[in-house]
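>>> The following block contains a protein sequence and its predicted model.
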Amino acid sequence: MQQKPKNFDPDVPSGILLINKPEGQTSAQVVAKVKRTLNAKKVGHTGTLDPFATGLVICCINQATKLAQFFLKGDKTYEGVLHLGIDTNTQDKTGEIISQKEPHCNETEISAAFRSFLGQIEQIPPAFSALKHRGVPLYQWARKGCPVQKPPRKVHIYDLTIQTIALPDVYFTVKCSSGTYVRTLCADIGKTLKCGGHLKELCRIDSCGYSIDHSLTYEQMAQETMNMLKSRIVPIADALKKVPKLIAPPAMERQIKNGGRLFRNHFSQEILKQGNILKIVTPDNMLLAVIQWHEESNECKIIRFGLSDNK
């Protein structure tokens, strides 16, 4: 028997919605709740937040799901609590304790350890992570008793500030690059202090320039009218707030709409110097395309958007 097509609300605009994820929910569950609440055709998130963690999840709605790749590469800011003296197999509070040692470090030693992780560092991704080995997430290998160690990866710690020390807990904020594991950072700081440590609490407070202050909790979502919820969606043309914007000349607009190619020499040096990603919009701020260029190629990669995608 042929299935009936699903009925979606055609008036849900493409854009992003900021959600404050509660503890115990997966990022996929947040996406499912937003999709169900809005009755949207497509919803995706822009970076996994562990179930025990809380905070900002950027949900891309309808055609804005094409933008998720750019949010994934953005910087993030977190508030966290490092618990010294206990190592766990997952590097956070959800894991099994594998070693314990009384932390005898003082504030000066803790501050020095934190400072040593500023700048570009190398991290070994945790065995319990969503990275894949032979197509299978690492956490599945680890749960089978066959943990896989990935090679170290370079990440950047832009800011790492201690807020309060109340041993065995250290409260901190960290601004870091995409791909940083805060629980690995905590475990490494514990190792530096020779007492071990794990991530006890984590809250994402900023992602790609969006603050948790402008996000909706589950309770607020339930209380909002549908029109109010839709008004909270950041329009697709404005979603990538840190990406420079170019109003397309008529010839370029036709080129994009007709599926034509774009090359670096279509843009001035002033535009090229602003970065390797550019939003191209119409004079009335409808998103036509997001383009990327690479040093090794003159041709731009184009992600196209129809005018109907902006509604």
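That came through, no problem.
>>> rest of the way, CA atoms for contacts and neighbours
Will do.
>>> Distance check, Pro147 against Gly95.
Applying Cα to Cα, to the nearest Å, the value for Pro147 to Gly95 is 14 Å.
>>> give the contact list for Leu307.
With contact taken as Cα atoms under 8 Å, 6 or more residues apart in numbering, Leu307 is in contact with 286-288.
>>> now, which of the residues you listed lie within strands?
Secondary-structure check on the contacts of Leu307 using DSSP state E: residues within strands are 287-288.
>>> which helices and strands does the host helix or strand of Leu56 pack with?
Assessed by DSSP states H and E, Leu56 sits inside strand 54-61. Secondary structure elements in contact with strand 54-61, counted by 3 or more Cα pairs under 8 Å, 6 or more residues apart in numbering; DSSP states H and E, are strand 15-21, helix 27-38, strand 43-45, strand 197-207.
>>> returning to what we had before: tell me the buried residues within the contacts of Leu307.
Taking 16 or more other Cα atoms under 10 Å as the criterion, what is buried in those is 286-288.
>>> Put this next to the first one:
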Amino acid sequence: MSGSEKQARPKIPRRALDGVLLLDKPLGLSSNDALIKAKRLYLAKKAGHTGTLDPLATGLLPLCFGEATKFSQDLLEADKTYEATMRLGIRTTTGDAEGEALETRDVTCDEAAVAQAMTRFTGEIIQVPPMYSALKRDGKPLYEYARAGQTVEREGRSVTIHALEMIACALPLVTFRVTCSKGTYVRTLAEDIGEALGCGAHLTALRRTGVGALTLEHALTLDELASLSEAERDARLQPVDALLSTFPAVQLDDEATRRFLHGQRLRLDDVAAARVEAGRVRVYAQEGGRLLGVAKAGEGVLAPERLIVTAQ
């Protein structure tokens, strides 16, 4: 094909699309590559994801389109639920099956000992972030130091393990479910459990099943998405406020809606459903029930934070 023919190829128009896609990310694909594929299928102008999953991991990856991208940070802060399998007796360079074996030890524990060790890792715990992570030191990701054979000092960070339960045990393999706070490394959790058992461990499989209130129940794979028509794909998008379901709701009348969309602070006593606790709320118009954005309620005031442009 000549240069002139390449230049003559028409650009495919992109669509202004608002909503949330619950994607079941496949094994071996980065979160960014999954986003690019989904964005191309939807011909969307604007899209973003709500936190990365390693290529080794599968499962729930909420993707945001259009106005929903404004609220992706709220899911970054949300608790996550995973199902994971660890292999006792082998430590690796990365803490998972992608790394090279560092050490092999005998596995002398039984299922009861594994269950007992896991009880030590619930509640608030301290984790030292792995070297193979995107955290930065002096402007450079830790994984770049690791690939160069360097190890840098990392401070332990407080994370919360809300729930941790064994699903299956066929030693040396143990499958467990964990619900944890933002910033938790499940690879590190598996390694730490292995050290508590005296044999070491690494992660062999990881599947995310929940992000905040969102679950895999209505998630689609990329192959399923590709098999649908444009109308069917659009119908599978969740509304923008799917990202905000844990926030209390406030409704505004027409005049308060107008002022809110102009970024004005409102007295809680002057708006509908004003009896809300201090904190972040999702705000709707009484007329039509459309989402207007999110606001912070406190000290008698409703202060706009992020607005939905299309609501105007």
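Received, thanks. What you see is a predicted model, and the numbers here were worked out from it, not measured in a lab.
>>> Format the helices and strands packed on strand 54-61 of the first structure as JSON lines; extra columns: mean neighbour count and distance to Leu131 of the first structure.
Below are those laid out as JSON lines (neighbours: other Cα atoms under 10 Å; distance: least, Cα to Cα, whole Å):
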{"stretch": "strand 15-21", "mean neighbour count": "25", "distance to Leu131 of the first structure": "22"}
{"stretch": "helix 27-38", "mean neighbour count": "18", "distance to Leu131 of the first structure": "16"}
{"stretch": "strand 43-45", "mean neighbour count": "24", "distance to Leu131 of the first structure": "17"}
{"stretch": "strand 197-207", "mean neighbour count": "24", "distance to Leu131 of the first structure": "19"}
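>>> need those in a markdown table with distance to Lys301 of the first structure, can you?
A markdown table is the format used below for those (distance: least, Cα to Cα, whole Å):
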| stretch | distance to Lys301 of the first structure |
| --- | --- |
| strand 15-21 | 21 |
| helix 27-38 | 28 |
| strand 43-45 | 22 |
| strand 197-207 | 24 |
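>>> Thr184 of the first structure maps to what in the second structure?
Taking TM-score structural alignment for the superposition, Thr184 of the first structure sits opposite Thr188 in the second structure.
>>> Verify the contact between its match and Ser133 for me.
No. Using Cα atoms under 8 Å, Thr188 of the second structure and Ser133 do not qualify as a contacting pair, with a distance of 10.8 Å.
>>> Looking only at neighbour counts, state which of these two leads.
The residue with more neighbours, out of Thr188 of the second structure and Ser133, is Thr188; 20 against 15, by other Cα atoms under 10 Å.
>>> for that one, what are its contacts?
Applying Cα under 8 Å, 6+ apart to Thr188 of the second structure gives the contacts 95, 127-130.
>>> so which pair among these is furthest apart in space?
Of all pairs drawn from the contacts of Thr188 of the second structure, the widest gap by Cα to Cα lies between Gly95 and Gln127 and measures 13.3 Å.
>>> Same drill for these two, tell me which one is more crowded.
The neighbour comparison of Gly95 of the second structure against Gln127 (other Cα under 10 Å) goes to Gly95, with 28 against 19.
>>> any chance you could map the helices in the stretch 201-311 of the first structure?
If DSSP state H, counting those that start in this stretch is used as the criterion, the helices of the stretch 201-311 of the first structure fall at 218-223, 226-231, 250-257, 269-272.
>>> With mean neighbour count and distance to Leu167 of the first structure as extra columns, can I get those helices in CSV?
Shown next, in CSV, are these (neighbours: other Cα under 10 Å; distance: least, Cα to Cα, whole Å):
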stretch, mean neighbour count, distance to Leu167 of the first structure
helix 218-223, 13, 33
helix 226-231, 14, 42
helix 250-257, 14, 58
helix 269-272, 12, 50
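>>> Now render those as TSV, adding distance to Ser207 of the first structure.
Conversion of those to TSV gives the following (distance: least, Cα to Cα, whole Å):
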stretch	distance to Ser207 of the first structure
helix 218-223	19
helix 226-231	21
helix 250-257	30
helix 269-272	25
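>>> Which stretches in the stretch 51-200 of the first structure count as strands?
54-61, 76-84, 86-88, 97-100, 119-123, 132-133, 136-137, 153-166, 169-176, 197-207 (DSSP state E, counting those that start in this stretch).
>>> Tell me which of those strands is the most buried.
strand 54-61 (a mean of 27; mean count of other Cα atoms under 10 Å).
>>> against the second structure, where does it fall?
On the basis of TM-score structural alignment, strand 54-61 of the first structure is assigned to residues 58-65 in the second structure.
>>> Rebuild the strands of the stretch 51-200 of the first structure as TSV, extending it with distance to Leu18 of the first structure.
Rendered in TSV, the data for these read as follows (distance: least, Cα to Cα, whole Å):
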stretch	distance to Leu18 of the first structure
strand 54-61	5
strand 76-84	14
strand 86-88	32
strand 97-100	35
strand 119-123	29
strand 132-133	28
strand 136-137	27
strand 153-166	23
strand 169-176	19
strand 197-207	10
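>>> what's the closest of those to Ile236 of the first structure?
Ranking those by proximity to Ile236 of the first structure (Cα to Cα) places strand 54-61 first, at 8.8 Å.
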